[in-house]
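S.K.: Got a sequence here, can you build the structure:
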Amino acid sequence: MKKFIIHFFSCIVLLLLASCDSERMEEINPHQPFVASLNILQPSLTFYEQSGELLATWVFEKGYTGAVLIGFDHVVLYGYQLQHADILQLSSGEKVKSIDVGLGITNGYYDEDTSQLFLTNGKTNELISYTEKGELKKKVRLRNYPMSMAASKDYLYVINYKDTVLSVVHKENLEVIDEWPVSTSSQGLYVSYEQQELWVGGHGIGNKPNKFVRVYNLSTGQLNREFTLPLMPIAFSKTDEDIIVSSHGSNTIYRVAADGDILWQQEIGANPFAVAQFQDKLVVAGYDDHTLYFIDDGEVQKQVKTKEGPFQLLVRGDSH
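M.R.: Below you'll find the predicted structure:
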C-alpha cells in the first residue's frame, strides 16, 4: 500500500509538471532580432526574421488584444475583456507574472527612460503605471476612453478616444499637467524630437471619416499645421528622417517628410492596422487579408500569411 501511495503521488506530480510544461511557449533566441505580429482573431504571436521566415508561433487560449515589449526579453499581453495582463519571458517562453489590471485595458506603453509600464483603461478612464516587473505604482484619472500613447523626455501624451481632449501627463509623478483640444476619435501618435512636434491621426466619426494628420507644438499644444492623408490615418512609424503613415480606410501607406510632403504612397493589403520599421524593411500588417508585407523602398518584397487578424507589430532589434 505504501509503495502504491508513493507511486500514485509520483504520477500526480508528473502530470502537474507536464501540464505546466505544456503552457510554455517556444523559446526565442535572445540574440535573434524579430518582428512579431499580435493576431487577435486567432489569438497568437507570430515571430519573423528579416527575410520574412517564420521563427516561432505562440498560440494563446486567452483573447489578448494588445502587447508591448518590456526591455529586451519580456512581453506583456493584455486584453480589453481580460482581468489580468500576463508578462512572458521571450528567452524561456514562460509566464513570469500575472497582473490584476481589471477589465477594460485599451493600450500599453513601455517607457525605457523611466523603466515604467503604462496601461490605459477605457472602463475606469485611468492611466496606470507599473514597474517593469509589473508592480503597481500610481493611477490617475483622465478623460473618456484613454488609448493612444506616446512619450517625450518628461511627459506622456494620451489621446482620450471618445473625447476631444489629449492629456499631457508627467511620467514620474503621473500628474496631468495640461490638456489639448483634439478631434473626436483621434488615434495614433508620433513624437518628432527633431521638430519638437506631435503628430496625431484618427478615425473620424459616423459618416465623417478623418482624412487629416494634425501636427501640434510639443511644448504648447498649439496646432502648427494639418495635411491630408486619406483615409483614416491611424498608425505611424519612423524611418530614417521620414515618417511612415498607414491610412487604413484607403489601404494606403505613405512615406512623408517632416513638413508633410508625400515622398511615395502605396496601396497595400486589406485594412492595414499596423506598420513598423524592422531593420532595413518596412512591415505592414493587413488585418483583413491576414498578411504581413515586407517592403523595401516602397516596393513589396515579400508577402507572408500569418494567423488571422494581425493587429499590432512588435519589433526587437539586435541584442546589446
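
S.K.: going forward, measure contacts and count neighbours with C-alpha atoms only.
M.R.: Fine.

S.K.: buried sites along stretch 284-296?
M.R.: By neighbour count on 16 or more other Cα atoms under 10 Å, the buried set for stretch 284-296 is 284, 285, 286, 287, 289, 290, 291, 292, 293, 294, 295.

S.K.: from these, which ones fall inside strands?
M.R.: Counted as lying in strands by DSSP state E, out of these, are 284, 285, 286, 291, 292, 293, 294, 295.

S.K.: hang on, the earlier thing: compile the buried residues of stretch 284-296 into a markdown table and extend it with columns for distance to residue 240.
M.R.: Putting the buried residues of stretch 284-296 into a markdown table (distance: Cα to Cα, whole Å) gives the following:
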| residue | distance to residue 240 |
| --- | --- |
| 284 | 17 |
| 285 | 20 |
| 286 | 23 |
| 287 | 26 |
| 289 | 28 |
| 290 | 28 |
| 291 | 25 |
| 292 | 21 |
| 293 | 19 |
| 294 | 17 |
| 295 | 15 |
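
S.K.: Please enumerate the helices of this protein.
M.R.: Using DSSP state H, the helices found in the chain span residues 2-22.

S.K.: buried sites along stretch 35-46?
M.R.: Within stretch 35-46, the residues that count as buried by 16+ other Cα under 10 Å are 35, 36, 37, 38, 39, 40, 41, 42, 43, 44, 45, 46.

S.K.: Now show me the structure for the sequence below, then we'll compare the two:
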Amino acid sequence: MKKIFMLVTAAFTIFLSACSFDTFEPIPSKSTFISTVNIKDMTISFYDLDKDMMLPDWKVDRPYVGGMIFPNKDTLLLYGNTLESVDLYSLSKGKKIESWETGKGIVNGMLVHNGSEIAFADQERDSIRFYSLEGKEIKEIKTERDPLTILEAEDEQKLYVMSFNHKMLSIIDLENKEKLPGFEIHAAAAGGLLNQQKGELWIGGHGKGTTVEERIHVYDLKSGKLKKEIAAAAMPVNFIKNKLSIYVLSHGSNMLYQLGENGEIKASIKVGANPFEIELFDNKLFIAGYDSNDLYIVNPDNLKIEKTVSVGKGPFQIVTRER
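M.R.: Prediction:
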C-alpha cells in the first residue's frame, strides 16, 4: 500500500510540474505595460508604467520569439519558428486559453487591416499567411524565400515583405489578398520603415558573409529605385518614427541614431548590449538589450537614458499595451 501511495504521489507531482507552466500571475486589466519576449530563459517580462514597477515574469515552457496583443487588450498571442502552433494567453486570467495549429516556421507576425486580421511570416512555407482573430486561416500568399520583415502601408492597403536571403521585395494587396509586382533591394535586408509622406521605404540589414552592413538604403516606393544611402554603422536592424524624427537602432555597434527625414544625424547614443528591438510608447523610447538583459527608457527629444529596468535573459521583442 505504501509503495502504491508513493507511486501515486510521484505521478501527481509530475502532473503538477507539467502543468506549472499553464498558469501565471494575472496582469491587472487596467495597467499600461511594456513587455519583453525573452528567448534565453523562455520568459515574458512585464513592466507596469503606471506603477513604475516590474510585475512577476511569466516562465513559459516553449521557445517563443515574438508576440502581439489583440484589440481586446487581454489576449496575448505568442509564436516561435520551431513551434507547431501559435498560443493564445489571457493576461487577466494568467493562463493559456487556445492554440492554433500552424506548423513550424512562424518567425514574425503583426495585426493588419485595422487590427482585424493577423499576417504571419512563415519561413517553412515561404509565405505570408493571413488569419482571422478567431484562428481561421483566410489566405496564404507565396513570397520570396525566407520572409522576415513585414511592414503595413495602411493608406495604400499594402504589405511590404522583405527576405533576409533574397534580393526581391514582395508586395501584397491587403484588400484583395493578391501578390503585386515587387522590386529588387540589397542583400541581407532586415528591418525597415515606411515613410509614406515622402514615398520612401527605408531598409537596414546585417550584412552578408564578412561584410557588415553600415548603411540604410532608401528606396522610392513607386519606382522601387534606390534614392540614397545613409550611414548608420553597424547593422541597422530596427526603425521607429515620430512626427519629428526617425530613430534607427544599430545592434552591431549598440548605437541609437536620431535622424531627420532627409537622413541627417541629429543625435546619437550608445545603449545596451546587442540591442535588437526599439519601441516608441507613452512618449518614450524603449530599447531591449539582448545581451545586457535590460530595458532602456530613453527620452526621444535628447536621447538621454532616463531609466534602466532589468528583464529576463535575451529580450528579443517588445510588446506593449495601453490602458
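
S.K.: Work out the TM-score between the chains.
M.R.: Superposed pair, TM-score by TM-score structural alignment, normalised by the length of the first structure: 0.89. Supporting alignment: 306 aligned residues with a Cα RMSD of 2.2 Å.

S.K.: Now for the buried residues of stretch 35-46 of the first structure: which two are most distant?
M.R.: Greatest spatial distance in those: 35 and 41, 18.8 Å, computed using Cα to Cα.

S.K.: Return the residue of the first structure aligned against residue 181 of the second structure.
M.R.: Taking TM-score structural alignment, residue 181 of the second structure has residue 178 as its aligned residue in the first structure.

S.K.: Identify the residues contacting that match.
M.R.: Listed by Cα atoms under 8 Å, 6 or more residues apart in numbering, the contact set of residue 178 of the first structure reads 167, 168, 169.

S.K.: repeat that for 7 Å
M.R.: Residue 178 of the first structure makes contacts with 167, 168, as judged by Cα atoms under 7 Å, 6 or more residues apart in numbering.

S.K.: ok so, going back, and which of the buried residues of stretch 284-296 of the first structure is nearest to residue 275 of the first structure?
M.R.: residue 284 (4.5 Å).

S.K.: what do we get in the second structure for the closest one?
M.R.: Residue 284 of the first structure maps onto residue 287 in the second structure when the alignment is built from TM-score structural alignment.

S.K.: Its match and residue 142 of the second structure: what is the separation?
M.R.: 32 Å (Cα to Cα, to the nearest Å).

S.K.: And the contacts of stretch 284-300 of the second structure?
M.R.: 272-280, 304-316.

S.K.: do stretch 196-205 of the second structure as well
M.R.: Identification of contacts with stretch 196-205 of the second structure by Cα under 7 Å, 6+ apart yields 188-195, 213, 215-221, 235-237.

S.K.: In the first structure, what stretch matches it?
M.R.: Under TM-score structural alignment, the match for stretch 196-205 of the second structure is residues 193-202.

S.K.: Can you give me the buried ones in the matching stretch?
M.R.: Neighbour-count burial for stretch 193-202 of the first structure [16+ other Cα under 10 Å]: 197, 198, 199, 200, 201, 202.

S.K.: next one: stretch 61-75 of the second structure
M.R.: Neighbour-count burial for stretch 61-75 of the second structure flags 62, 63, 64, 65, 66, 67, 68, 69, 70, 73, 74, 75 (criterion: 16+ other Cα under 10 Å).

S.K.: Which ones among the residues you listed map onto strands?
M.R.: Within those, residues falling in strands by DSSP E are 66, 67, 68, 69, 75.

S.K.: Compute the distance between the fourth one and residue 118 of the second structure, please.
M.R.: Put plainly, it is residue 69 of the second structure. Residue 69 of the second structure is 11 Å from residue 118 of the second structure, by Cα to Cα.

S.K.: picking that back up, any chance of CSV for the buried residues of stretch 193-202 of the first structure, columns distance to residue 90 of the first structure?
M.R.: Compiled in CSV, these are given as follows (distance: Cα to Cα, whole Å):
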residue, distance to residue 90 of the first structure
197, 34
198, 32
199, 32
200, 32
201, 32
202, 32
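
S.K.: I'd like to know how many residues surround the closest residue to residue 230 of the first structure other than its chain neighbours.
M.R.: Spatial nearest neighbour of residue 230 of the first structure, chain neighbours left out: residue 211 (4.2 Å); criterion: Cα to Cα, 6 or more residues apart in numbering. Neighbour count for residue 211 of the first structure, taken as other Cα atoms under 10 Å: 22.

S.K.: which residues touch residue 211 of the first structure?
M.R.: 228, 229, 230, 231, 232, 233.

S.K.: How about residue 246 of the second structure?
M.R.: Counted by Cα under 7 Å, 6+ apart, residue 246 of the second structure has contacts 240, 258, 259, 260, 261.

S.K.: between those, which has the most around it?
M.R.: Ranked by the number of neighbours (other Cα under 10 Å), the contacts of residue 246 of the second structure place residue 258 first, at 25 neighbours.

S.K.: Which parts of the stretch 201-320 of the first structure are strands?
M.R.: Secondary structure of the stretch 201-320 of the first structure (DSSP state E, counting those that start in this stretch): strands located at 204-205, 208-209, 212-217, 223-228, 233-239, 242-247, 252-256, 262-267, 272-278, 281-286, 291-296, 299-305, 310-316.

S.K.: Give me the mean deviation of the last one from the second structure.
M.R.: What that stands for is strand 310-316 of the first structure. Following superposition, strand 310-316 of the first structure is found to deviate from the second structure by 1.1 Å on average (mean Cα distance after the TM-score superposition for the first structure).

S.K.: Residue 90 of the first structure versus residue 211 of the first structure, what's the distance?
M.R.: From residue 211 of the first structure to residue 90 of the first structure the distance is 38 Å (Cα to Cα).

S.K.: ignore the last one, residue 215 of the first structure
M.R.: The gap separating residue 215 of the first structure from residue 90 of the first structure is 36 Å, by Cα to Cα.

S.K.: Between those two, which is the more surrounded one?
M.R.: Shown here are residue 215 of the first structure and residue 90; by other Cα under 10 Å, residue 215 has more neighbours (24 against 19).

S.K.: Can you find the partner of the more buried one in the second structure?
M.R.: In the second structure, the residue equivalent to residue 215 of the first structure is residue 218, according to TM-score structural alignment.

S.K.: Contact partners for its match?
M.R.: 200, 201, 202, 203, 226, 227, 228, 229.

S.K.: where's the first one relative to residue 244 of the second structure, distance?
M.R.: I take that to be residue 200 of the second structure. From residue 200 of the second structure over to residue 244 of the second structure the distance is 16 Å, taken as Cα to Cα.
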